[in-house]
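Student: give me a 3D structure for the following:
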Amino acid sequence: MDAVLAARPPTSSFEAPRGAEERARRSAEQADVVVEEVGRYNPDAVVCVGVPFGHTRPQWVLPHGGVMTVDGVERRVWAEFG
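Tutor: Next up, the predicted model:
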């Protein structure tokens, strides 16, 4: 595994609205956990946290069968579907 992408976490909902500071704190906590856990298994993997795919808004739809490229040096993620 060369890279791991973790979607932007849902940090608020209609049932439990939170302020900007609380949402930022919760996002940072999740990012820390993802980086720590991936590092335990593959310390050389590129970890990209907060990509807007999954069940968040705005949402980047990732159809099955495409190729994703993660460039850790340039800090870029892109997908190709053809």
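Student: please make it C-alpha for all contacts and neighbour counts, starting now.
Tutor: OK.
Student: please tell me how far residue 23 sits from residue 29.
Tutor: According to Cα to Cα, to the nearest Å, residue 23 stands 10 Å off from residue 29.
Student: of those two, who's got more company?
Tutor: residue 23 (16 against 11; other Cα atoms under 10 Å).
Student: is that one in a helix, a strand, or coil?
Tutor: Three-state assignment for residue 23 (DSSP: H, G, I helix; E, B strand; the rest coil): helix.
Student: and for comparison, fold this next one:
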Amino acid sequence: MIRRLFYMALGAYLATWVQRRLRALKPDHVARRAADQVRGFAADVRDQAWSRETELRVRYGLDSVSTTQLPPNVRDGR
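Tutor: From the prediction side, this is the model:
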């Protein structure tokens, strides 16, 4: 009796586990996860680029457009 109950519980657990694994492999779920990872990567790249740009602006004294004597037809790029 106890053995049957154990194997029934084990079977229910394994069935649930397999269903969750199969659900995670659906194309829309995989695509959503990939898109989230790409968004996260893009955000990290933007943060690093902003940090490096700020570092270079401080290093070369380019704090604002008014301190750099740009010709009137050249934009700052920010």
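Student: drop the TM-score for these two in here.
Tutor: Put the two chains on top of each other and the TM-score (TM-score structural alignment, normalised by the length of structure 2) is 0.33; 36 aligned residues with a Cα RMSD of 3.4 Å.
Student: residue boundaries of the strands in structure 1?
Tutor: 3-7, 46-51, 67-71, 76-80 (DSSP state E).
Student: report the angle between the first one and strand 46-51.
Tutor: When you say that, I think you mean strand 3-7 of structure 1. 10 degrees (axes from the mean of the first three to the mean of the last three Cα atoms, to 10 degrees).
Student: can you check the last one too?
Tutor: Between the axes of strand 76-80 of structure 1 and strand 46-51, defined by the same axes, to 10 degrees, the angle is 80 degrees.
Student: okay, buried residues for strand 76-80 of structure 1 please.
Tutor: Of the residues in strand 76-80 of structure 1, none is buried under the neighbour-count criterion (16 or more other Cα atoms under 10 Å).
Student: helices or strands next to it in the packing?
Tutor: strand 67-71 (3 or more Cα pairs under 8 Å, 6 or more residues apart in numbering; DSSP states H and E).
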